[in-house]
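> heads up, no residue letters with this:
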């Protein structure tokens, strides 16, 4: 492991540093080691305690575990890192993968849906996934019960990617043990969390952003309103990807989410041909080069105590968009981003999906 990769992993594994702050630190200080050296001063300015930074020995032990599991790291910026995922502002700085890494940079479509799916929906999802991989697409899903499992079952023989919420050595749900192992050997298994991490509720939205970010589009097959599947669909729309949904009976609560998506503009899907037709224009006129993580303005100067107080006074325990904080503060965007970075390193704020922040 190179010294730069070691420093990057130490930065990534520092608890108070998320994807946004990781990329901001790299952009501001030029290297992971320089960012590590600057963290104590930044945390002090933010009015909090110094976050615990893992030692080199801890990261080396983690790397040994990853290797012993037959897995490897993909650092954002590496040639093998999924190019579409790298376009997302909150792209994971590092992934741990096992299997055929080349699948991640082939044309992918995400498939998600209800865990308590109907038998008809499970059968349809399995057939749809099979037909999609027969046409050269890779199916990405989350190894959950119901639709996710059916999507992997239908695509396992050709091209499937499973994105899990915990460590790459943790099986969840337990009944998918054989399926998860098969994906690691015949497809691609992807995890963001370090080995040994048991999946918690907070991990699943992180997993959902990876699923949405890897796909050219997302297909939803049965989903209740406010379900995790709809979160994945919303993220896909935010990333500029196609959102597709399979319609269902208005009498079935499991179909309400899909019907709402279609009402709001999602493409109605009845077959693999519909998915392929929807995705076919993807890539045309895409003149912008894929970005590697955060590209917003980051200040290089110091914020004053007055600047920090002004930003903190605008925050509460309810998440608010960073753009709204910038607008109401009347301060330059780069200065607000600097203050938020200091507050995050000090453990005083949390970042949420959609570029929102809240007081911890």
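Okay, I see it. All values reported here derive from a predicted model rather than from experimental measurement. Residues are numbered from 1 along each chain as shown.
> For the rest of this, base every contact and every neighbour count on C-alpha atoms.
Fine.
> is it fair to say residue 342 lies in a helix?
Yes. The assignment for residue 342 is a helix, going by DSSP: H, G, I helix; E, B strand; the rest coil.
> ok, it - how many residues close by?
As a burial measure, residue 342 scores 26 neighbours (other Cα atoms under 10 Å).
> for the one 3 residues further on, same thing?
In terms of burial, residue 345 registers 30 neighbours under the definition other Cα under 10 Å.
> Who's the closest spatial neighbour of it, skipping the chain neighbours?
Nearest non-adjacent residue to residue 345, counting by Cα to Cα, 6 or more residues apart in numbering: residue 43, 5.1 Å away.
> Can you verify my assumption that the one you found contacts residue 338?
No. The pair residue 43 / residue 338 is not scored as a contact, 11.5 Å apart, by Cα atoms under 8 Å.
> Surely residue 222 touches residue 254?
Yes. Using Cα under 8 Å, residue 222 is in contact with residue 254, at 5.3 Å.
> Use this one as the comparison:
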């Protein structure tokens, strides 16, 4: 990835976050106030506040970060080599939803398509101990929803992982990790994370190598909630962490959907409770599709190579012989025949016989 250029405020936030200061200390240095301007990190007032919470060695590192110190530049090179982009509370790409949280993360460590922070996102979540039929349902919902929205969920096994898998089949997925991306689990999801890096976005509030204590794992729920413009709960037990996500989304004034379950099904007790309180009911994908104008029958456009597109452009002038096409494209006749055969298979051209072709 290209080297990213960070502002002084961003550099101050990234460097302080790398020192892993307690949240209470971070908030003293960067008190959150909606609409507030970034602090003057080069001013003496801010520097004095930083000196008051850091050791001499830490302060030297932090001060160097503002003016190209080796420790910080090495850190940024390490992040860049791993494809990590740092989105701070002072970055224009920082998601507005996170600013609605009582304790918005100071830095989000992102791997993949950072532009997905700015598009509409639909949260799809479910419990870890999800019955097989509901796991399939989570995949189905996410597959359909991803036709219009980026689907966001956590890295947990079970319903959340099913939602991410389904989303990748037809669109984009945003996965919120419980710890740093280099150490995040579960191990069974490592291949899924790799796919999301390529076709979506991994997000963590922790630096890549940071091992978060287990009691902090539920903190990712607030980020899933903040990123979700709408939320669907496919399964949730009576004490499921999924309910934390749903409650946060509801408190943020956004719509929550839940799938009803038969009485006595433990994995659905939480969903039924949500339906009694504030959630809207859905038991099939068409409910969501109708509410949000998602076309479930439209087929995805067939991807074409540059050469294939060049062939189609030439054929827009009318039917042509493969030899004439080869000459205009600067290709060998056999290469052109292969391209035309591929385009036939993709339903773009038709053979007229005698090595002549036209658009369908």
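Yep, it's here. Computed from a predicted model, the values in this text were never measured in an experiment.
> re earlier: could you tell me which residues touch both of residue 222 and residue 254 of structure 1?
By Cα atoms under 8 Å, 6 or more residues apart in numbering, residue 222 of structure 1 and residue 254 have these common neighbours: 114, 117.
> out of the two, which sits in the more crowded spot?
The neighbour count for residue 222 of structure 1 versus residue 254, taken as other Cα under 10 Å, is higher for residue 222 (32 against 24).
> ok so, going back, for the residue nearest to residue 345 of structure 1, what are its contacts?
Counting by Cα under 8 Å, 6+ apart, residue 43 of structure 1 has contacts 49, 50, 51, 342, 343, 344, 345, 346.
> Which secondary structure state does it sit in?
Once three-state DSSP is applied, residue 43 of structure 1 turns out helix.
> roughly how far apart are it and residue 153 of structure 1?
47 Å (Cα to Cα, to the nearest Å).
> What segments of the stretch 201-350 of structure 2 are helices?
Along the stretch 201-350 of structure 2, the segments classed as helices by DSSP state H, counting those that start in this stretch run 220-227, 242-251, 269-277, 285-292, 306-315, 322-329, 333-345.
> which bit of structure 1 covers the longest one?
Against structure 1, there is no aligned range for helix 333-345 of structure 2 (TM-score structural alignment).
> residues making contact with that helix?
Residues from elsewhere that reach helix 333-345 of structure 2, judged by Cα under 8 Å, 6+ apart: 307, 308, 311, 322, 323, 325, 326, 349, 350, 351.
> try the third one
Taking contacts as Cα under 8 Å, 6+ apart, the residues outside helix 269-277 of structure 2 that touch it are 233-240, 243, 258-261, 263, 281.
> can you tell me the mean distance of that helix from structure 1 after alignment?
For helix 269-277 of structure 2, the mean deviation from structure 1 after alignment is 0.7 Å (mean Cα distance after the TM-score superposition for structure 1).
> quick one: buried residues of that helix?
By 16 or more other Cα atoms under 10 Å, the buried positions in helix 269-277 of structure 2 come out as 269, 270, 271, 272, 273, 274, 275.
> One more: the fourth one?
Of the residues in helix 285-292 of structure 2, those scored as buried under the neighbour-count criterion (16+ other Cα under 10 Å) are 285, 286, 288, 289.
> Quick one: end-to-end distance for stretch 153-165 of structure 2.
Distance between the two ends of stretch 153-165 of structure 2: 10 Å, counting by Cα to Cα.
> Which stretch of structure 1 lines up against it?
Taking TM-score structural alignment, stretch 153-165 of structure 2 hits residues 141-153 over in structure 1.
> try stretch 183-192 of structure 2
So stretch 183-192 of structure 2 sits over residues 170-179 in structure 1, by TM-score structural alignment.
> got a list of contacts for that stretch?
Looking at stretch 170-179 of structure 1 with Cα under 8 Å, 6+ apart, the contacting residues turn out to be 143-145, 149, 153, 164, 166, 180, 195-199.
> redo that, cut-off 10 Å
Outside stretch 170-179 of structure 1, the residues that touch it by Cα atoms under 10 Å, 6 or more residues apart in numbering are 143-145, 149, 152-153, 156, 162, 164-166, 180-182, 185, 191, 195-199.
> List the ones among these that fall in helices.
Using DSSP state H, the subset of those located in helices is 149, 152, 153, 180, 181, 182, 185.
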